[in-house]
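**Student:** Here is my input; please provide its structure:
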Amino acid sequence: MRGRPAPAPLPSTTFRDDEKVFSHGGYQLLDAIAVPRFGDTRYWPADCIGCPANRKPSDWRFVFPQDDPLINLQLREYCFALLNPSHRVLRKSLIFLSAVPLSVATINPSMMEIRKVMHWGREQGLPADLGLWDPEDWHEAIAHKASQVEGAKTVAFHLTAIRRLRQLTAVITGISAFDDPWDDETAEAIGAKAYDEDSPSRDTLATPAIPPQTWWPLLRGAWTYIHTFAPDIFRWRDHFAQQMEPRPDAPRSTSARPTRAEETDTLLEEWLSTPGNAVPVHEADYQNTNAGTPMWTALSKMVTGGRSMNIFGATNTSSRPEQRRAIVLAAIGEGRVATVKAGVGRGRGFTAPSYIAPGTGPGVTQAQLDDDVRQWLADPSTLVPVHATDDHGKAGEPIWAMAARMIWGPTPPETHRKRYAKRFDLRHRTGAARGRMLMEAVAAGRAVPVDLGVGMGWRAYPLPCPDAARIQREDGTSAPWRTQISAAELAFELHMLRAAVYVFVSALTLMRDSEVQEIQRDAVRTYFGSPAVVSRKTKMDPARPELYWWIIEPVAEALAVLEQLSWHPTHLFVALAPPTGKQPHSEPGVHSEVEIDFFINGINTIAHRHGLAKIPPSHVRSHMFRKTMAQLAGREPDSEIALGLQLKHAARRAVANRITQA
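**Tutor:** As a prediction, the model looks like this:
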């Protein structure tokens, strides 16, 4: 059964369907990205003006309802008018808005509020023309909103959206002009009344400052991570990354992409031209195979590196296999032969020995494996991973697979992880001998318990780090900030380092969250003879111009650290890991509130180990950094001296900086 088709869209009496949505607001349009048109009734993506790094792509678009053509048209007209405040139709209708349009991040939720008002009116049986509502209906709409949400600010935003609609009724189809039901009363006061709160005073600051008892430990902790811990974190990251690289003798995949015919011919020529390579032939008669017959299956795997076992098999469509066999027989005639005795009892129809991948066959002898274990244990800092819990009675027993990984490197994804662990198989003489080496080290106290129940496997294995930076503790003693670290713990430290840079840069540059997250590589410049960081201004400016913010040397060091942490080709604040095959792309940007909370909670969790002061729990957000710095520079005693110490040369240039205007 097919779904019911969507109702036909209604035409607008004020705007043409072919008009570009972003055309009369001073927008800086990006090349090669289509600009949505007013006639697009489903959604308007705003990618053409660039999505700020601190916004999700899913939030940077307008989505319109499809069930009611009239509401769809009205919401499109509402958004189009706010996105194009200098449009000739608005001026002709005596609607004069600010020349700088509101942000997509403001218009989109405002449109959603209008949609909720319309839906509530339909449920109450009110006229579809909102201009025909009585003042009492509007007061009930506000009371209903207050019953659904918490906070006077949310109600105030809801009311502001209604007032914007009232201002635009001349260009919105099907809505008559109506008077303001709340007269000149402010939206904040109306929101407060909806909750029986006292009306906000004009002297009340909407953005509070960060308390000093939180501000200073927060900045000191961030700077410690940037200046002291970062070199260690990067060194350990490189160490674990090197461990993740497969060793040259790691088993190769037998399920890789099959070779093409031309590639196979080239591989055969290269293999036969390599000195020392000899064609394996049967030493004795075996079942239906005569002595001296080439072992075609084994040779196929040798030539292709295990990717094919039938490059010499006869086919009805190609003569290449016959030509390859002729080349091999010619090599045998030249004496390039190695006789092999085929195994017995390996299954019916067996005509060739199984192919053994490089690194696991005759190329790696048992004596070499024994030497690898002895060499690994020869390092006094080596600890053998053992089971931390008594699951299945294995507490204190070596974790064979993890030990094998530490000795011989990681197994490739297509190789079963137990393959290396069989090198410690206690049922065989050689494996038991190597296993006894590990158990003797455990008996000598060289063991570290690893809890595999956390699901991290080898990532939970801790490695000693004797070269860690030393820190001064509160009791006056000096000690390394870490004595050991695992791959799982390193992931935590990398996240802490990124959060520390965000906190530090936001606090000491007076940049907004959107401006901080737009910082790209090589952003530190010289501006009027002083160091500065360049970024894009996105708030209240659709052209997104590049601006400069003067900085001090520690901020430049923090950005240099972030450049080492970021993998993105342009932006610095991005996800910690690059996208994988299942995630083809990753947009730049982080969640500022998550970064701040993660850093504060992280400091309070590890403060006793890292020698840092705990941060009193408090509400900290990115916009509060600007207010706190402004108060430090303008309200504290000796603020001029404090400003000179905090911003140094930036204070001398303050008269030319845009922050002076605020």
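**Student:** make it CA atoms for all contacts and neighbour counts henceforth
**Tutor:** Will do.
**Student:** ok, residues contacting stretch 225-237?
**Tutor:** Around stretch 225-237, the neighbours that count as contacts under C-alpha atoms under 8 Å, 6 or more residues apart in numbering are Ala468, Ala469, Leu490, Glu493, Leu494, Met496, Leu497, Ala500, Val501, Glu557, Ala558, Val561.
**Student:** Check which residues of it are buried.
**Tutor:** Tyr225, Ile226, Thr228, Phe229, Ala230, Asp232, Ile233, Phe234, Trp236, Arg237 (16 or more other C-alpha atoms under 10 Å).
**Student:** Repeat that for stretch 604-617.
**Tutor:** Buried, per 16+ other C-alpha under 10 Å, within stretch 604-617: Asn604, His610, Gly611, Leu612, Ala613, Lys614, Ile615.
**Student:** hmm, which two among the contacts of stretch 225-237 are most spread apart?
**Tutor:** Spatial extent of the contacts of stretch 225-237 (C-alpha to C-alpha) is set by the pair Leu490 and Glu557 at 21.3 Å.
**Student:** Phe62 touches Tyr43, doesn't it?
**Tutor:** Yes: if you go by C-alpha atoms under 8 Å, Phe62 and Tyr43 touch, sitting 5.3 Å apart.
**Student:** Assign the closest residue to Pro588 other than its chain neighbours to helix, strand or coil.
**Tutor:** For Pro588, ignoring the flanking residues on the chain, the nearest one in space by C-alpha to C-alpha, 6 or more residues apart in numbering is Val574 at 4.7 Å. Put simply, Val574 is coil when judged by DSSP: H, G, I helix; E, B strand; the rest coil.
**Student:** Show residues contacting the single longest helix found in the chain.
**Tutor:** The residue-count maximum for a helix in the chain (DSSP state H) belongs to helix 487-509. Here helix 487-509 makes contact (C-alpha under 8 Å, 6+ apart) with 219, 221-223, 225-226, 230, 233, 236-237, 240, 456, 459-462, 512-513, 516, 549-551, 555, 558-559, 562, 565, 573, 576, 592, 595-596, 598-599, 602, 622, 625-626, 629.
**Student:** this one as well, want them side by side:
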Amino acid sequence: MTNPPQPQTWPALTGFDPDEPVLPADRRVTDGPDPRFGDLPRWDLTASGLAPNLNAAQAHLRFDVYPDGWVPVAKTLAMAMLQPVHPVVRQAGIYRSNRPYKLKSIRHVLTELRYLAEWAATAGLSEELSAWTHADGEAYLASRKARSFSAGRSANDLLRHLGDFRGLLPNGGLSVQVSPWAARSSGEVKTPVIPPETFWPLVRACWTYIDTFAADITAARDEITLLDTRGPKYREVRPSTRDIDDALDAWLSSPEAFVPLHIYTLGRARAGDINWDGLGLCTTPGLSGTNFYGNRGPARQLRVRQAIGQGVPTRYGYSSVQPAAVERPDSTHGPWISGFDRIIVSKELTQLRNAAYIFVAIMTMMRDSEVQSLATGAIGTHYGAPAVTSTLHKMQPHGGTPQRWWVSEPVVTALKVAEQITLDENRLFGAVRESVHRDLTGFDQYEQIRSFVAWVNDHSPQNGLERIPATPLAPHMFRRTMAVITANEPDGEIALGITLKHNAVRALANATTSGYAAPTPEWAKEFEHHAKEAAAGELVADWARHAQGDHALRGPGATTFANGLADITDRAKTTVAIGNERMLRALLRDEFATIRLGTLNHCLGDPAKALCLEGASAAVKAGGPIPSMCQPATCRNSVITDQHLPIWLREESDLVDKLKDKRMAPVHRQRLETQLADVRKITHQEPK
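**Tutor:** Next comes the predicted model:
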């Protein structure tokens, strides 16, 4: 094995050109500004594609929040994270994953950098990070850990980034060595579960809106829209005073006459007062609410009140739609709402949109960004079952990746209701009303979930819905709660697997379908090629660390993996100049053609070494290792990198804590001790 190249052998750093585009052309997935490295005070990265559940401000990276000396550090960090395969980054000898960081991750790092700059000013340290000592880094980390668990983790992440990218940073980089974050974990999922007393009333309220109220709300909306077309703003000739009085008298003396009342208090409108705008829409031709004010207004108002006194009925709202009758919690029976007018229809349309959003998020277990990516026309079928097409954003390139989710018939109903009320064909859960004051393209999901609960409770029991307890709610809690429910119902794990089909749709489809849906050998090779290319891109970071003398590999397969990386280093010297990203990936792809990258370990994929295939038939072995039967601590295919190690350290810590229980049954203690011994084969192993 040859000696790995030393960092000082890399070409001299030239830095980023001030006119360098922050976003490469292939990363611009939508319209937006084209920021340059030298731009101040911010970079607007809208063109990179923002998940629909994020607001436009979250596409901005601001640099006017740092002291002047820290601005180059912030911009260089951001640029390197946005373009990890940029020639300048490679020339600096930095080989991390070729996958660009998400905007959220970059914003997180830059926010922590502000705290570091503030702490440095207090501690009397300059922005020249190369002058900092290891004790300085440890002091900052300790100060953040003392604040909170999350602050300590953020500080650890920032110091590691500064160390990883030190070859790029102006004035030299930070040479402080920071260990991987290995926080103790209880093993519990941190996302709260919605209590049953809140969850079931919420689901029932959403479905009632979708299944019962939606028809009334949309019918009233359509009717009021039609009435508006008969109003004065659509007439070319302005009616005379006599025409207005005749129209009012004709309406008040007609058999179908009524006087509409306000349903909702808003602005100058008071619930129970006469709705003059609504009355104007009832007449023929339609009048304006202003016709009941001014010089002739008092006399007309008097005639209306006299007509009420003479027997003309009043009615809440002015739509002819008769609300559906509901059974109320107090056993009474009656309409779910008193009537419809413009204000109440606008309010109810918003809550109908909220009900559909909550119901879809719960019943599909899609993430918030995925639900908000749904557009009109998303409903279809996949292998004969109802499915929707949306965009998967998590762990995907900028702009996301189209994906299908199988859904149930009630979800299809909810989505069809959402299609009827959205104003933007690209946003099924966007704005449902127009505004001249601001661009209402989307909605704040947290605010609107609270709004729906409050609206239901404010109108219970008339609406037939039981009150929903005031519990903190968020989209990620819907997914967590449904996971708990499906796991505890009969056949729940099967149901959960079907619901979470976006994690295994291709495997499931290939196993259960044939004919036209079966891939040809050529396409099968294409899919395998893309998988190998992706794996090679991730291995670039492992190769770079090994080539620079950073030995952090563990596991029974560590020596084999290290020898393969060393072989790549040798071939890179003789066949291609180091820094040629494309050729480097090709070498890695060929060397590790069977590798599978995982959360707990990497599997080298050699059937002859796989414990999971011991005793298996030749046909089974031909399919390669079986991930679900992996034994990472003992299989000769298993490789543990520094990315995997924190998980093993947490597992070791958890097992040690559990074994402190002196009341534990001997059989359970023996099982945990065996597990601990296996884990320590990794954590106590000398890195290769």
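**Student:** Which ones among the contacts of helix 487-509 of structure 1 lie within helices?
**Tutor:** Among the contacts of helix 487-509 of structure 1, the members falling in helices (DSSP H) are 219, 221-223, 230, 233, 236-237, 240, 513, 516, 555, 558-559, 562, 565, 592, 595-596, 598-599, 602, 622, 625-626, 629.
**Student:** element containing Asp19 of structure 2, please.
**Tutor:** Asp19 of structure 2 is part of no helix or strand, with elements assigned from DSSP states H and E.
**Student:** List the residues that contact it.
**Tutor:** Counted by C-alpha under 8 Å, 6+ apart, Asp19 of structure 2 has contacts Arg36, Phe37, Gly38.
**Student:** try 10 Å
**Tutor:** Pro35, Arg36, Phe37, Gly38, Asp39 (C-alpha atoms under 10 Å, 6 or more residues apart in numbering).
**Student:** Which single one of these is nearest to Ala271 of structure 2?
**Tutor:** Closest approach to Ala271 of structure 2 among the contacts of Asp19 of structure 2 (C-alpha to C-alpha): Pro35, at 51.6 Å.
**Student:** my guess is the closest one meets Ala25, correct?
**Tutor:** No: contact criterion C-alpha atoms under 10 Å: Pro35 of structure 2 and Ala25 do not qualify, at 11.8 Å.
**Student:** Mutual contacts of the two, please.
**Tutor:** Ala47.
**Student:** Who has more neighbours out of these two?
**Tutor:** Pro35 (19 against 11; other C-alpha atoms under 10 Å).
**Student:** Tell me how far that one lies from Lys75 of structure 2.
**Tutor:** 12 Å (C-alpha to C-alpha, to the nearest Å).
**Student:** Return every residue with contacts to both of those two.
**Tutor:** Val22, Arg42, Trp43.
**Student:** Number of residues surrounding the equivalent of Leu497 of structure 1 over in structure 2?
**Tutor:** Under the alignment (TM-score structural alignment), Leu497 of structure 1 pairs with Leu352 in structure 2. For Leu352 of structure 2, the count of nearby residues is 27 (other C-alpha under 10 Å).
**Student:** What is the equivalent residue in structure 1 for Ala378 of structure 2?
**Tutor:** Using TM-score structural alignment, the equivalent of Ala378 of structure 2 in structure 1 is Ala523.
**Student:** follow-up on the earlier one: tabulate the contacts of stretch 225-237 of structure 1 (JSON lines), appending distance to Ala388 of structure 1.
**Tutor:** Compiled in JSON lines, the contacts of stretch 225-237 of structure 1 are given as follows (distance: C-alpha to C-alpha, whole Å):
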{"residue": "Ala468", "distance to Ala388 of structure 1": "26"}
{"residue": "Ala469", "distance to Ala388 of structure 1": "29"}
{"residue": "Leu490", "distance to Ala388 of structure 1": "20"}
{"residue": "Glu493", "distance to Ala388 of structure 1": "24"}
{"residue": "Leu494", "distance to Ala388 of structure 1": "26"}
{"residue": "Met496", "distance to Ala388 of structure 1": "27"}
{"residue": "Leu497", "distance to Ala388 of structure 1": "30"}
{"residue": "Ala500", "distance to Ala388 of structure 1": "33"}
{"residue": "Val501", "distance to Ala388 of structure 1": "36"}
{"residue": "Glu557", "distance to Ala388 of structure 1": "41"}
{"residue": "Ala558", "distance to Ala388 of structure 1": "39"}
{"residue": "Val561", "distance to Ala388 of structure 1": "36"}
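**Student:** residue ranges for the strands of the stretch 201-350 of structure 1, please.
**Tutor:** 279-282, 337-340 (DSSP state E, counting those that start in this stretch).
**Student:** most neighbours per residue, which of the ones you listed?
**Tutor:** Mean neighbours per residue, mean count of other C-alpha atoms under 10 Å, is largest over those for strand 279-282, with a mean of 22.
**Student:** what's the single longest strand in structure 1?
**Tutor:** Longest strand of structure 1, by residue count under DSSP state E: strand 530-536.
**Student:** In structure 1, point out the residues matching stretch 459-475 of structure 2.
**Tutor:** So stretch 459-475 of structure 2 sits over residues 606-622 in structure 1, by TM-score structural alignment.
**Student:** first to last residue in that stretch, what's the distance?
**Tutor:** Stretch 606-622 of structure 1: ends 23 Å apart by C-alpha to C-alpha.
**Student:** Same check on stretch 602-620 of structure 1?
**Tutor:** Span of stretch 602-620 of structure 1 from end to end, C-alpha to C-alpha: 14 Å.
**Student:** With stretch 61-70 of structure 2 instead?
**Tutor:** 14 Å.
**Student:** and it, which residues are buried?
**Tutor:** For stretch 61-70 of structure 2, by 16+ other C-alpha under 10 Å, it's Leu61, Arg62, Phe63, Tyr66, Trp70.
**Student:** Just the closest of those to Ala47 of structure 2, please.
**Tutor:** Nearest to Ala47 of structure 2 among the buried residues of stretch 61-70 of structure 2, with distances taken as C-alpha to C-alpha, is Leu61, at 13.1 Å.
**Student:** Can you state the mean residue-to-residue distance of the helix or strand harbouring that closest one versus structure 1?
**Tutor:** Counting by DSSP H and E, the element that carries Leu61 of structure 2 is strand 60-62. Superposed on structure 1, strand 60-62 of structure 2 shows a mean distance to its aligned partners of 1.8 Å (mean C-alpha distance after the TM-score superposition for structure 1).
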